[in-house]
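A.B. asks: need a 3D model of the following:
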Amino acid sequence: MKRNDLQNRLIDFGVNTTNICEKLPASYTARYLADQLCRSALSPALNYGEAQMAESRKDFIHKMKVCLKELKESEVSLEIISRKNYGKSEEIEKLKGELDQLISIFVKSVQTARKTSTSKINNIHS
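C.D. replies: The predicted structure follows:
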């Protein structure tokens, strides 16, 4: 997958999620979840942009892990919203499907970056 493809998917995920957040009821709990979800859903796109300009492999891995944490937070928020029946279930399920794919991509990316980092260290010591 190309870097811009992933960035666009993250942006789309953030936009689609904020669209759902804006439709949630005005109750205290729904507003709280909407605020949390908006932050966690938009954060991966922003942090991924930072990761592209990382100062080191360690910095890159850290920023990618931040993206992953925010995606996992979004996953929990969406599940709570779904269980509370706050939104249209088909929209939420579609977002959850995209979220599962994004989480898988970031898990694999972090694993690959760690392996690459470890193999470079091992080659230096050989």
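
A.B. asks: going by C-alpha atoms from here, please, whenever you check contacts or count neighbours.
C.D. replies: Fine.

A.B. asks: and Val107, how far from Arg9?
C.D. replies: Separation of Val107 from Arg9 (Cα to Cα, to the nearest Å): 16 Å.

A.B. asks: this one as well, want them side by side:
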Amino acid sequence: MSNILRDKSFAFASRVVKACRYLAEQQREFVLSKQLLGSGTAIGALVREAEYAETKPDFIHKMALARKEANETLYGLELLVSTNLSTPRQAESLHLDATELLKMLTSSIKTAKTALTSTPKN
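C.D. replies: Modelled structure (predicted):
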């Protein structure tokens, strides 16, 4: 069974790893690339954790953490461009993908919250 958010976050993490490798090897940039590596790969890891959440609130919490990591990744990409460590063109595709993940995570959180509030309590 396919899970679009899981697949996209994994593919994104893979691209982030390659981008960070490039930054380290070609640009000799280590601080920002490690921060980007951490936040960019954490998105998918948290989505995976959320798959086995113990409760609906736990699921929402893990997805909210993934959304925060996506936002941090966007910040890192913007910082790389503003400091001329990356051109806007180089960062554009990753930025678009991170924005898409952010939107997907927000939608998942809203859906889960709606389901949580509409579930009858015993």
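
A.B. asks: now the TM-score, please.
C.D. replies: The TM-score (TM-score structural alignment, normalised by the length of the second structure) is 0.90; 119 aligned residues with a Cα RMSD of 1.5 Å.

A.B. asks: residues contacting the closest residue to Ala34 of the first structure other than its chain neighbours?
C.D. replies: Counting by Cα to Cα, 6 or more residues apart in numbering, Cys21 is the residue found nearest to Ala34 of the first structure once chain neighbours are left out, at 4.9 Å. Shown in contact with Cys21 of the first structure (Cα atoms under 8 Å, 6 or more residues apart in numbering): 34-35, 37-38.

A.B. asks: closest to Glu73 of the first structure among the residues you listed?
C.D. replies: Nearest to Glu73 of the first structure among the contacts of Cys21 of the first structure, counting by Cα to Cα, is Leu37 at 7.8 Å.

A.B. asks: tell me the contacts of that closest one?
C.D. replies: Under the criterion of Cα under 8 Å, 6+ apart, the contact partners of Leu37 of the first structure comprise 17-18, 21, 73-74, 77-78.

A.B. asks: equivalent analysis for Ile105 of the first structure, please.
C.D. replies: Contact partners of Ile105 of the first structure, counting by Cα under 8 Å, 6+ apart, are absent.

A.B. asks: the second structure: which residue goes with that one?
C.D. replies: Aligned by TM-score structural alignment, Ile105 of the first structure pairs with Met104 of the second structure.

A.B. asks: how close does that match sit to Val31 of the second structure?
C.D. replies: Taken as Cα to Cα, the span from Met104 of the second structure to Val31 of the second structure is 28 Å.

A.B. asks: same question for Asp97 of the second structure.
C.D. replies: The spacing between Asp97 of the second structure and Val31 of the second structure, counted by Cα to Cα, is 22 Å.

A.B. asks: who has more neighbours, these two?
C.D. replies: Ranked by neighbour count (other Cα atoms under 10 Å), Asp97 of the second structure and Val31 place Asp97 first, with 17 against 11.

A.B. asks: who touches stretch 53-63 of the first structure?
C.D. replies: 47-48, 50-52, 110, 113-114, 117.

A.B. asks: the same query, at a cut-off of 7 Å, please.
C.D. replies: With contact meaning Cα atoms under 7 Å, 6 or more residues apart in numbering, stretch 53-63 of the first structure is reached by 47-48, 51, 110, 113, 117.

A.B. asks: just the buried residues of it, please?
C.D. replies: By neighbour count, with 16 or more other Cα atoms under 10 Å as the criterion, the buried positions of stretch 53-63 of the first structure are 54, 60-63.

A.B. asks: and if you look at stretch 34-48 of the second structure?
C.D. replies: Buried residues in stretch 34-48 of the second structure, counted by 16+ other Cα under 10 Å: 34, 36-48.

A.B. asks: closest one to Val81 of the second structure out of those, please.
C.D. replies: Of all the buried residues of stretch 34-48 of the second structure, Val81 of the second structure sits closest to Leu36, with 12.7 Å by Cα to Cα.
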